[in-house]
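A.B. asks: My questions are about this predicted structure, shown below with the sequence.
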Amino acid sequence: MALPIDPLKILIVDDEPLNILALSAVLKSRGYLTITAGSAAEGLAFLKKDKEIKLILMDMMMPDIDGYEATSMIKHDDLTSHIPVIAVTAQAMSHDKEKCLAAGADDYISKPINVDELTALMAKYL
């Protein structure tokens, strides 16, 4: 697979360090630049200062501000509403997908993540 000339910047928001490590490694190997946040609050702070983020992978089950609330905040902010958010969650029932989309997520993928499925999904928005 050819690497992009200008790597696209992806924000990964997840409270599990191993999930962040695995996603970052896979995306970097495919030519993406990743920024990681261990909480929704940290992810929201990155969005305020980094205008080059092209897509967000948002874990939905986090303490404090969960991914549903964070996604809603992103989509209701004129400065960030254009950034695609893909919900990443272990919750795999059809009503869970509906809940993610209702919060404003552009799409949804369940854990464990199929890398080919994820990159195809990301390509749809990038």
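C.D. replies: Perfect, thanks for sending it.
A.B. asks: CA only for contacts and neighbour counts going forward, please
C.D. replies: Fine.
A.B. asks: who's in contact with the lengthiest strand in the chain?
C.D. replies: With DSSP state E applied, the strand covering the greatest number of residues in the chain is identified as strand 53-59. Contacts of strand 53-59 with the rest of the structure, by CA atoms under 8 Å, 6 or more residues apart in numbering, involve 8-15, 47, 66-67, 71, 83-89, 122, 125-126.
A.B. asks: Among those residues, which ones are in strands?
C.D. replies: Assignment to strands by DSSP E places the following of the contacts of strand 53-59 there: Lys9, Ile10, Leu11, Ile12, Val13, Val85, Ile86, Ala87, Val88, Thr89.
A.B. asks: one more structure, for comparison:
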Amino acid sequence: MGMPKRLLLVDDDAKNIFALTAVLKARSFQVRSCPGAREAIALLEAGEEVDALLIDMMMPEMDGYEAIPLIRSLPGRADLYILAVTAQAMLGDRELCLRAGADEYISKPIDIDRLLTLLNGAP
């Protein structure tokens, strides 16, 4: 399939969404965003077409650790490429994210080259 082109960004920080959306759209991605996991789950349940999901792991209400297994359980979403985003790279973060069901993780501030590399590895 190559590089996924339809991305869903899930982050409660509007500045992060704004910055990432600008950079990704400049690279021909179609970007949809929402401020929380509940909204993301509702979009996915409604049939939103996405190739990959970038989800902030630390959000109020429902964090990524809780949301990812729910997203994986949705019909047709078991194989969705999910990239977890963490506020800081702490020892063990990657393992926690992968155990929650993410395919890979990246820490903030997001290195765009690394992000593109990870997205390029999406199935």
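C.D. replies: Now that the structure is in, tell me what you want to look at. Note that this is a predicted model, so its numbers are computed, not measured.
A.B. asks: what does Asp13 of the second structure align to in the first structure?
C.D. replies: With TM-score structural alignment defining the correspondence, Asp13 of the second structure maps onto Glu16 in the first structure.
A.B. asks: and the longest helix for the first structure?
C.D. replies: Secondary structure of the first structure per DSSP state H: the longest helix is helix 17-29.
A.B. asks: Which positions within it qualify as buried?
C.D. replies: Asn19, Ile20, Leu23, Ser24, Leu27 (16 or more other CA atoms under 10 Å).
A.B. asks: quick one: the counterpart of Glu45 of the second structure in the first structure from Glu98 of the first structure, how far?
C.D. replies: For Glu45 of the second structure, the aligned position in the first structure is Lys48, judged by TM-score structural alignment. According to CA to CA, to the nearest Å, Lys48 of the first structure stands 27 Å off from Glu98 of the first structure.
A.B. asks: Between these two, tell me which one has more neighbours.
C.D. replies: Glu98 (14 against 10; other CA atoms under 10 Å).
A.B. asks: which residue lines up with the more buried one in the second structure?
C.D. replies: Alignment note: Glu98 of the first structure maps to Glu95 in the second structure; criterion TM-score structural alignment.
A.B. asks: Assign that match to helix, strand or coil.
C.D. replies: Three states are possible here, and by DSSP: H, G, I helix; E, B strand; the rest coil the one that applies to Glu95 of the second structure is helix.
A.B. asks: Please report the distance of it from Ala84 of the second structure.
C.D. replies: Relative to Ala84 of the second structure, Glu95 of the second structure is positioned 11 Å away (criterion: CA to CA).
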